[in-house]
Every structure is written in structure tokens, then in C-alpha cells.
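Participant: heads up, no residue letters with this:
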């Protein structure tokens, strides 16, 4: 049993689950459960779990919660980056298509052009929010996209209230999505009596999901996350431009 994989799964899914956006209601296992309990909860996530299943099948890594798959899904890079987009999209549609419903009519093989086996593709390609841009009310879709993607930042200070991070935000310039210049943003270390990174310190590079710290990032992980984000923004912007023409 890959404890590192289940731990990372729990840390990156806790915030959206606690906010009620994905997974089963009140999944306490994500904050204090055993690896076995986290595994039982993981199968009830309609977003990340299908990706991990497909990645497991296509890579030959038997355990969907193997750390290599979980890390590749959340941060990009790694084993998932080597999968053929057409093969991956076909397998993913076979899993999520039958349960998507009429609301998700954009889920077709055409998405292979921007498909990737990671969370960034799920946020910008599979979720419908990017398709609401250019309609005059961009603030909410951009906010959701920015919070739902995995962001990264450097801790520049810490006090009793939390940490200050130097990081980049998602912005919409009227035609394309892009990342802003670095700015300082606040994040809580503790929330609801839980912290995934209680000993976070100045100088740490950290991953952030829905405004909550998920864990430290090594330099290579930051590079993978930055590269997968840049790639997805480029692919999504191409789709948005094509929709306007």
C-alpha cells in the first residue's frame, strides 16, 4: 500500500471536499483517516478518481493511488505526461461520458487537442467554466478556475494568522487567460482545526488548492506544475480563439 500516494491524495482533495465541491460529504478520512480509509473515500470522487483509474490502466501501474500517479495528476509531469492524448481522452470519455449527462456536451474526442492526464486539464478542459468566458461576466468563472487549479508560491512571511505567499493569479484580458505578475497573497495555515503543513516556514515552495496549503514542493515539482499550467493555458486559449472565429 502506497502511503505517500494516499497522503498526497488526501492533502490535495481536502479543501474542495471541505467546501462541498467534490467527493463525498464530510470526508473526515481526508484529514485524519488511515490509508485504507482514504482509499475507500477516493473511489467516491467523480473527478480525480476516473483520471487515476485511466492513468493506472495506460501506464501499467496497478495501484491508482500509487504516488507516481497521484503526483503526476495533481502537478503534471511524471508518468502521465508521456501518455498519448488521443488514447488518454478515449479512455477517459469511456469512463466519464456515460455519467456526464447533457450538461457536458462538450466532452467529445475533439478535446484531445488539449487533453493531458492532469488536474489542470480537468479544470480548464473538462469543467465548463472556461466556456463562460467572453460573455461579459468573467469574474466568477475566472475566480473558480484560479482557485480550482493547483497554484504554487513561495512563503515570504508567517505569523499567527497564517502565511504570506508570493504567487501568480489567473487573469482574463478579454481574449486569453494568462498568469499575472507575482503578488503577495494570504493563506491560512490552520483551518477548521486542520493543517496539511503545520510547520510551513519562510522560503518554502508550496502547493495551494482553493486557498489552502497542500504541501511543500520540490524544485522539480514546481517546474512540472508551471510547465503543465503554461501548456494548458496555451491549449485552452487556442480553443477559445477558435470559438470566436
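Facilitator: Sure, I can see it. Note that the structure is predicted; figures quoted are calculated from it, not measured.

Participant: C-alpha only now, for contacts and for neighbours.
Facilitator: OK.

Participant: where do the strands sit along this structure?
Facilitator: Using DSSP state E, the strands assigned to the chain run over residues 151-159, 162-167, 170-172, 177-179, 183-187, 205-209, 212-216.

Participant: quick one: closest of these to residue 90.
Facilitator: strand 177-179 (26.5 Å; Cα to Cα).

Participant: what residues of the closest one count as buried?
Facilitator: 177, 178 (16 or more other Cα atoms under 10 Å).

Participant: what residues does that strand touch?
Facilitator: 168, 169, 170, 171, 172, 233, 237 (Cα atoms under 8 Å, 6 or more residues apart in numbering).

Participant: how far away from the center of its chain is it?
Facilitator: Distance of strand 177-179 from the chain centroid (Cα atoms, centre = their mean, to the nearest Å) equals 16 Å.

Participant: picking up where we left off before, by neighbours, which of the contacts of strand 177-179 wins?
Facilitator: residue 233 (22 neighbours; other Cα atoms under 10 Å).

Participant: please report the distance of that residue from residue 139.
Facilitator: Using Cα to Cα, to the nearest Å, we find residue 233 at a distance of 17 Å from residue 139.

Participant: and residue 158, by the same measure?
Facilitator: Taking Cα to Cα, one finds residue 158 at 29 Å from residue 139.

Participant: so those two - more neighbours on which side?
Facilitator: The residue with more neighbours, out of residue 158 and residue 139, is residue 158; 17 against 11, by other Cα under 10 Å.

Participant: hmm, the more buried one is touching residue 199, no?
Facilitator: No: using Cα atoms under 8 Å, residue 158 is not in contact with residue 199, being 10.3 Å away.

Participant: OK, contacts around residue 47?
Facilitator: By Cα under 8 Å, 6+ apart, the contact list for residue 47 reads 22, 122.

Participant: again, 10 Å this time
Facilitator: Taking Cα atoms under 10 Å, 6 or more residues apart in numbering as the criterion, residue 47 is in contact with 22, 23, 96, 119, 122, 123, 126, 127.

Participant: got it, and residue 115?
Facilitator: By Cα under 10 Å, 6+ apart, residue 115 lies in contact with 84-89, 92, 109, 121-122, 124-126, 232, 235-236.

Participant: OK, contacts around the residue lying closest to residue 79 once chain neighbours are set aside?
Facilitator: Closest residue to residue 79 apart from its sequence neighbours, by Cα to Cα, 6 or more residues apart in numbering: residue 72 at 6.3 Å. Residues counted as contacts of residue 72 (Cα under 10 Å, 6+ apart) are 52, 55, 78, 79, 80, 81, 117, 118, 119, 221, 224, 225.

Participant: second one coming, line it up with the first:
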């Protein structure tokens, strides 16, 4: 399962590789990140995570909250990607202030500038995707495109139904937008890649197990508890977005 005997940089790479391969964030050499995901970690690989300027401020905040020196501590990495009780170690108001300082120079930080005492900000990837990225603001005007980005960029979980040489079929709940709310919809099967040239991001998928997905990749095998933690973290971010959608603030 995620975090068991896996070095922090390798665990980070498992989830960071999919958008890096697409050229969305991080350094240019995705093959190095793939090597890092297999557990072959060097000092240079440790510094590579800092180039993910969307994720690093959350890792730094979590490390301070947990009381560890290393933002790549595997407990910190797991909390950022999958959630769990460690998220409660970061004060919501302090996190918002920290993120406004870190991301304040960007042209559009989604709903970040609108947050107030009603909102529970979490140092979790779903918060960044749903609240800080600008896509939620575009749902009503542009529909399918922002919804597709939100769906693919979120970390989601599902159950492996079939495993092929390079791809697996996973039953998972996609995001849907009904015009007023962003919700998890009915389960559907989606094909996801689990290896490139025979090199997997995480453990080989096994039919019937739960796995974590990012973009069109299967990143790791996870437990029922971790899947539940992921849902709770995402629901917290969805609550913030839907509050604004229902009030017609986005």
C-alpha cells in the first residue's frame, strides 16, 4: 500500500509523473521522474520535487505542521496526495495566508482570494485542483473542457477490473457538473496506463484491488482507509466550490 517502505521522493514521483509526462508541471525530463518512482533516488531527484511549484508550498506547510524538517517525508507526501489525519496539523487560516503569498503573483488563483472563515482549506491536492486552479470558475461558461481538466487532474480511486500488458480497466466515480454543483457521479470503467516500456509507477495492479489514479495513469495500490481519506479531502474542497456555485459567485 502507499507509503509502506517507499522513500518520500519515490512516493512523490508516483503521483507527479503523469502531469509531468504531459508537460504540465515540474522539470522537463519525465524519464528521470519515472526512474525516481521506481525507488532509485539520488540527491538530484530529491531537488526535482521543488520544481513542482504547485505542490511544494503544500508539502512545506504540511512538514511544518507535522513537525518534520523534510517536506519529502513519506507521511507528508501521502497526506498531500491521499489525505488523512495529518491534514489537520495545518491551520486552515494560516494555510490560506501561506498560499496567497506563494501564488499571489499568478494571474488567476481560482477561488483562493475569495476564501473566508466559512471555508476549511486543506493542504491536499484536491484543494489545489478544485479551489486554487481557475477551472471551477469556467464550468458554467465552458462546461466540458474545465470539467475534463478537473476530472483528470484530481487524484481519484477505483477498483481494478481487468489488467492488460500496459493498461488496466478501473471502475471509478468521475466528476459531473449538473449546472449548479460539482459532484462525484455514477461509477464507470476507465482505461488507465500502469507502465511504460515495462516500468510501472507503483506495484503491478491486481484485479479486485483499490488503486489511485492521476490523469490517465494508475499510480499506486491503496487501502480502503486511504480511499476513504481521499474522498473526505475531496469532499471538503467540493464543499467550498459548490458553496460559490450555488451562490452564483463563480
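Facilitator: Looks like it came in fine. Keep in mind that what you see is a predicted model, and the values were worked out from it rather than measured.

Participant: what TM-score do we get after superposing?
Facilitator: The TM-score (TM-score structural alignment, normalised by the length of structure 1) is 0.90; 241 aligned residues with a Cα RMSD of 2.1 Å.

Participant: and which of the contacts of residue 115 of structure 1 is nearest residue 16 of structure 1?
Facilitator: residue 122 (14.1 Å).

Participant: can you find the partner of the closest one in structure 2?
Facilitator: Under the alignment (TM-score structural alignment), residue 122 of structure 1 pairs with residue 128 in structure 2.

Participant: what's the neighbour count on the aligned partner of residue 70 of structure 1 in structure 2?
Facilitator: The alignment partner of residue 70 of structure 1 in structure 2, by TM-score structural alignment, is residue 77. Residue 77 of structure 2: 28 surrounding residues under other Cα under 10 Å.

Participant: distance check, the closest residue to residue 77 of structure 2 other than its chain neighbours against residue 21 of structure 2.
Facilitator: In space, and not counting its chain neighbours, residue 77 of structure 2 is closest to residue 12: 6.0 Å by Cα to Cα, 6+ apart. When distance is defined by Cα to Cα, residue 12 of structure 2 is 14 Å away from residue 21 of structure 2.

Participant: any idea which of the strands of structure 1 gets closest to residue 135 of structure 1?
Facilitator: Across these, closest to residue 135 of structure 1 is strand 170-172 (Cα to Cα), at 11.9 Å.

Participant: which part of structure 2 lines up with the closest one?
Facilitator: Using TM-score structural alignment, strand 170-172 of structure 1 pairs with 175-177 in structure 2.

Participant: list of residues touching that stretch?
Facilitator: With contact meaning Cα under 10 Å, 6+ apart, stretch 175-177 of structure 2 is reached by 139-140, 143-144, 147-148, 150-152, 154, 156, 182-187.

Participant: all helices of structure 2, in order?
Facilitator: 8-21, 30-37, 43-48, 56-66, 74-82, 92-103, 125-127, 139-142, 144-153, 224-246 (DSSP state H).

Participant: so can I have a markdown table of the ones you listed showing distance to residue 215 of structure 2?
Facilitator: Shown next, in a markdown table, are the helices of structure 2 (distance: least, Cα to Cα, whole Å):
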| stretch | distance to residue 215 of structure 2 |
| --- | --- |
| helix 8-21 | 6 |
| helix 30-37 | 15 |
| helix 43-48 | 20 |
| helix 56-66 | 19 |
| helix 74-82 | 13 |
| helix 92-103 | 23 |
| helix 125-127 | 13 |
| helix 139-142 | 19 |
| helix 144-153 | 4 |
| helix 224-246 | 16 |
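
Participant: out of those, the one nearest residue 199 of structure 2 is which?
Facilitator: helix 30-37 (8.0 Å).

Participant: next one: the closest one to chain centre, how far?
Facilitator: 18 Å.

Participant: repeat for stretch 206-219 of structure 2
Facilitator: Centre to centre, stretch against its chain (Cα atoms, centre = their mean), the figure for stretch 206-219 of structure 2 is 13 Å.

Participant: cool, stretch 225-241 of structure 2 as well?
Facilitator: 11 Å.

Participant: could you tell me where that stretch falls in structure 1?
Facilitator: Counting by TM-score structural alignment, stretch 225-241 of structure 2 corresponds to 220-236 in structure 1.

Participant: for that stretch, buried residues please.
Facilitator: Within stretch 220-236 of structure 1, the residues scored as buried using 16+ other Cα under 10 Å are 221-222, 224-226, 228-229, 231-236.

Participant: same question, stretch 59-68 of structure 1
Facilitator: Going by neighbour count (16+ other Cα under 10 Å), the buried part of stretch 59-68 of structure 1 is 63, 64, 65, 66, 67, 68.

Participant: still on that earlier bit, which residues touch the match of residue 70 of structure 1?
Facilitator: Residue 77 of structure 2 neighbours (Cα under 10 Å, 6+ apart): 2-3, 7-13, 15, 55, 58-59, 62-63, 71, 83, 124.

Participant: same deal with residue 232 of structure 1?
Facilitator: Residue 232 of structure 1 sits next to 114, 115, 116, 118, 120, 121, 122, 123, 124, 125, 226, 238 when contact means Cα under 10 Å, 6+ apart.

Participant: name the nearest residue to the fifth one, ignoring sequence neighbours.
Facilitator: Nearest non-adjacent residue to residue 120 of structure 1, counting by Cα to Cα, 6+ apart: residue 149, 5.9 Å away.

Participant: before we move on, the earlier item: filter the contacts of residue 232 of structure 1 down to the buried ones.
Facilitator: By 16+ other Cα under 10 Å, these give 114, 115, 116, 118, 120, 121, 122, 123, 124, 125, 226 as buried.

Participant: tell me the two of the contacts of residue 47 of structure 1 that are most distant?
Facilitator: Greatest spatial distance among these (Cα to Cα): 23 and 126, at 16.6 Å.

Participant: count of residues packed around the closest residue in space to residue 226 of structure 2 that isn't next to it in sequence?
Facilitator: Nearest residue to residue 226 of structure 2 in three dimensions, chain neighbours excluded: residue 82, at 6.5 Å (Cα to Cα, 6+ apart). Residues contacting residue 82 of structure 2 under the criterion other Cα under 10 Å number 28.

Participant: for residue 82 of structure 2, give its distance to residue 228 of structure 2.
Facilitator: According to Cα to Cα, residue 82 of structure 2 stands 9 Å off from residue 228 of structure 2.

Participant: in structure 2, what residues pair with stretch 145-158 of structure 1?
Facilitator: Counting by TM-score structural alignment, stretch 145-158 of structure 1 corresponds to residues 150-163.
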